[in-house]
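K.L.:
following is a predicted model, sequence given first.
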Amino acid sequence: MRVQPMPGVSVDIGEDGSLELRLDTAGRPRSYRCSPVRTAMWIALRQHDGDPAAAARILARQWGTALVDTRADLDRWVAELCDAGLARPAP
């Protein structure tokens, strides 16, 4: 399942290099500040058109971690983003 940002999600880079995802809606503004690991996950997802499998492969290779563990971490984080209304499965 590919994932994509919800329409209207903006991405800001902080002075410290952190990434912040924001969605300003009339009823409920949402914001999520990403750790360096989550920032790398976001970048990998966007570079691979929202494909978590491809993103996990590149991250595991770069980090020297087990693919199964990297994919599990990425899937948990994607689920958090979806639950927060910041991402959704791609159509």
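P.N.:
Nice, I can see it. This is a predicted model, so every value here is computed, not measured.
K.L.:
hey, let's count contacts and neighbours off CA atoms from now on
P.N.:
Noted.
K.L.:
please enumerate the helices of this structure.
P.N.:
Counting by DSSP state H, one finds helices in the chain at the ranges 36-47, 52-63, 67-83.
K.L.:
closest to R2 out of the ones you listed?
P.N.:
Distance to R2, taken as C-alpha to C-alpha, is lowest for helix 52-63 among these, at 6.6 Å.
K.L.:
next one for the comparison:
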Amino acid sequence: MKGREMRIVAESGVHTTIFDDGALLAVSRNGKVFRANPTAAAMWTAIAESDGDPERAAVSIANHYGIPQERARSDLTSLVGRLHDAQLIRWQP
């Protein structure tokens, strides 16, 4: 992940719908859809609730799942990479 000073921000036009079994992220500008499993949906929620701070999101994920913070950071980094590649998020100072 980027340094602590960077925030994760949803790209313009990304709309999220949370379901019991995950989430759906839809991009209005290009019609792309990203289906998130329950874990990825929890990570997306943690990002939003932490105001895009990746470290706070990782701590929240670790606490929620009872896993080491290192693992939460690693899992979050992987998801953030996929979301960035799909043009759903961007890094913002």
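P.N.:
Cool, the structure landed. All of these numbers come straight from a predicted model, not from anything done at the bench.
K.L.:
ok so, going back, JSON lines please, covering the helices of structure 1 and showing mean neighbour count.
P.N.:
As requested, those are arranged in JSON lines below (neighbours: other C-alpha atoms under 10 Å):
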{"stretch": "helix 36-47", "mean neighbour count": "17"}
{"stretch": "helix 52-63", "mean neighbour count": "17"}
{"stretch": "helix 67-83", "mean neighbour count": "16"}
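K.L.:
make CSV from the ones you listed and add distance to G8 of structure 1 to it.
P.N.:
CSV is the format used below for these (distance: least, C-alpha to C-alpha, whole Å):
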stretch, distance to G8 of structure 1
helix 36-47, 16
helix 52-63, 21
helix 67-83, 14
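K.L.:
closest to M6 of structure 1 out of the ones you listed?
P.N.:
Evaluated with C-alpha to C-alpha, those place helix 67-83 nearest to M6 of structure 1, the distance being 8.7 Å.
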